[in-house]
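J.: Here's my sequence, what's the structure:
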Amino acid sequence: MGHRIADSVHLNSSKKVQPFPWGDMPEEEYYRIKKVQNKKERFKSPRGPSLFTQRWLPVDQPPKAIIFMCHGYGNDISWTFQQTAIFFTQMGCGAFAIDLEGHGQSEGLRAYLPNLNDVAKDCQIYFESVKREDDFRGLPCFLYGESLGGALCLLLHFFDPEGWDGAILVAPMCKISDSMWPPWPLPELLKFLAYWAPTWPVVPSKDIVDKSMTDPAKRELSKSNPRRYGGRPRLGTAAELLRATADLTRRLKDVTLPFIVLHGDADTVTDPSVSRALYESAASGDKTLKMYEGARHALLQGESDENVARILEDIAAWLKERVDRKNKY
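T.: As a prediction, the model looks like this:
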């Protein structure tokens, strides 16, 4: 289950970072070269916010499965995250993703997440609407989540235990690393203050990008994302993440869907020991754990090209086996 990944870095941090991912190329031309059909839409949450969504579909064949993708805290679906969506599309799958409330191009106060169950419900309603479309009805359905997105995938599974054919969990936020929080008793004080000023962005925290990424050029690329939230966490968001992750840690034994969990053992943002506990505790009869020695939190956006290719190979092999199995019967 443990995998050593290469230490080499292929990108030169002294090079000028180009706008990602298409640089000076028109966006439509980039997708044409990749043989990907991209569509951007707005989805109205029943709670009120207008949420930004994207879909990526292969242009030369109908999709053999659909992947529903959830991004991490402070991130969005339109920067480096979409490279993974394109990867799934080039495997012959359709990929669908939604900017969470307060993130990316969705409405809401920036990076304010007062209730993760509400956020997960938004994702569920959108994903279910896609499932009902004629082109996708009856296809195998998989969840994909990075960091906070991994936690949302587990919430979606708990909402509908039979609704998904599997989940790909990349450094899931089932517990926030202790190194990300100030020492006791400050966290207790912050929880108290969150009741009175939940939107106040004052929680002491190190920059997640600096702690997440091994490759220096990719670190700068991530920081150049114009929609990334790099400010201090809001009191209400921090309190909710603590509550939700504590609840998830208690419910690991209730996970029954097929899953692969991938985590770097040098991750100081989310706790890799909880991914091990998920693998050991889950009731699922089809579960896989991949631990990568020396890797940090951002496995697909922050490691060297060589390491990312290795991790994507593991994801592709797991997904292909289960897609082929579902489509066979």
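
J.: okay, CA-based contacts and neighbour counts for the rest of this
T.: Noted.

J.: Can you tell me which residue sits nearest the middle of the protein?
T.: residue 146 (2.3 Å; Cα atoms, centre = their mean).

J.: residues in contact with that residue?
T.: Contacts for residue 146 (Cα atoms under 8 Å, 6 or more residues apart in numbering) come out as 70-72, 169-172.

J.: Looking at the residues you listed, which is nearest residue 78?
T.: residue 71 (10.1 Å; Cα to Cα).

J.: Setting aside sequence neighbours, what's the nearest residue to that closest one?
T.: Distance criterion Cα to Cα, 6 or more residues apart in numbering; nearest residue to residue 71, sequence neighbours excluded, is residue 149 at 4.8 Å.

J.: Would you do the same for the sequence below? I want to compare the two.
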Amino acid sequence: MTEWWVKYKGTIPSAGLSFPEDDWLDLRSSAGYKLHTYRYPANNPRALIFIFHCLHSATSSYSHFAKKFAEQEFAVFGFDQPGHGRSEGPKGNIRDFDDLVNNGIEFISKTKEHYPDETPAFIIGESMGGTICIDIALRIPTMINGMILLAPALGVNPDLAPFLVKLVRCFAWCWSGMPLKGTDPNLACSNPINAQWWEENPDTYFGRLNAGTGAALLRGFEEVQDQIGNVTTPFILFQGGHDAIVNEQQAREFVKNSKVEDKEYAFYKEMYHAVSNEPQVYEIIDRILEWIQERV
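T.: Sure thing, here's the model as predicted:
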């Protein structure tokens, strides 16, 4: 039987790649859901790198990152949030943004127990995963040596009127499962087959965002916005000029207003939102590796 991903090999960076170790660590959410974990090991790793996926995606979509990192003697880890990828829970649903952050902190803490205390740790997140990374770095700054943010979701798009934000919260209170207006998947990535791959991939969720999930994300964005000035973890932020999902100006303001001195803004004018599947991704991976190596 032909694997579903074969026709995407060569056009979708992660197609045909996988983490060598699945479900290697026992991890459960606060609601008791079993969370699927991944590891790309390295002998005597120079650093530990933790990947946090975007909304409705899965860690498997970042296997091309993990492979490149492991080749440079970095051990790479990830897990699927509840309702995402291969983890348990209602598909595509987020109950509370704090749960996602706490899941990440527990995963990092449990993973670090398997390695020498002095091994540096870096976190990388795309879109929603970037928001989670910032929140984690705010809560456990002494455990994180640096973070890599790929088009992080830093707030509500200014084009979304305050009235609509209130509407989302109202629906979340009275009907959390109400589906919201979907975003055109073709706006997320310049790769013309990205939407088709996303729809066919068994690890991703192609359904519409619901009101409960939307409200949970809004709370997470607000928490990060309120604490931008408290960010002390070194970071590099990658942002595209053709990003129709998150707002570029918010990314620039985050870099400007965060207090840490070791920070970098990497802007790619032609890049869309889904950095992990954009044509520039291999150049970005090389730049990430260089950035980490300078800090190990």
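
J.: Tell me how they score on TM after superposing.
T.: Scored against TM-score structural alignment, normalised by the length of the second structure, the superposed chains reach a TM-score of 0.90; 288 aligned residues with a Cα RMSD of 2.2 Å.

J.: follow-up on the earlier one: map the residue nearest to residue 71 of the first structure onto the second structure.
T.: Aligned counterpart of residue 149 of the first structure in the second structure: residue 129 (TM-score structural alignment).

J.: What residues does its match make contact with?
T.: So residue 129 of the second structure contacts 52-55, 152 (Cα under 8 Å, 6+ apart).

J.: Can you give the distance of stretch 103-114 of the first structure from its chain's centre?
T.: With Cα atoms, centre = their mean, to the nearest Å as the basis, stretch 103-114 of the first structure stands 16 Å off its chain's centre.

J.: first to last residue in that stretch, what's the distance?
T.: From its first residue to its last, stretch 103-114 of the first structure covers 13 Å (Cα to Cα, to the nearest Å).

J.: give me the element residue 152 of the second structure is part of.
T.: Residue 152 of the second structure is part of no helix or strand when elements are defined by DSSP states H and E.

J.: Now for the alignment partner in the first structure of it, how many residues are close by?
T.: Under the alignment (TM-score structural alignment), residue 152 of the second structure pairs with residue 172 of the first structure. Residue 172 of the first structure has 29 neighbouring residues, counting by other Cα atoms under 10 Å.

J.: any idea how far residue 248 of the first structure is from residue 172 of the first structure?
T.: Distance from residue 172 of the first structure to residue 248 of the first structure, counting by Cα to Cα: 11 Å.

J.: Give the intersection of the neighbour lists for the two.
T.: With Cα under 8 Å, 6+ apart, residue 172 of the first structure and residue 248 have common neighbours residue 151.

J.: Map residue 276 of the second structure onto the first structure.
T.: Residue 276 of the second structure maps onto residue 300 in the first structure, by TM-score structural alignment.

J.: Now do the closest residue to that match other than its chain neighbours against residue 292 of the first structure, distance only.
T.: Distances taken as Cα to Cα, 6+ apart place residue 308 nearest to residue 300 of the first structure, at 5.4 Å, with adjacent residues excluded. According to Cα to Cα, residue 308 of the first structure and residue 292 of the first structure sit 11 Å apart.

J.: Look at the two and report which has more neighbours.
T.: Between residue 308 of the first structure and residue 292, counted using other Cα under 10 Å, residue 292 has the larger neighbour count: 23 against 18.

J.: Many thanks, we can stop here.
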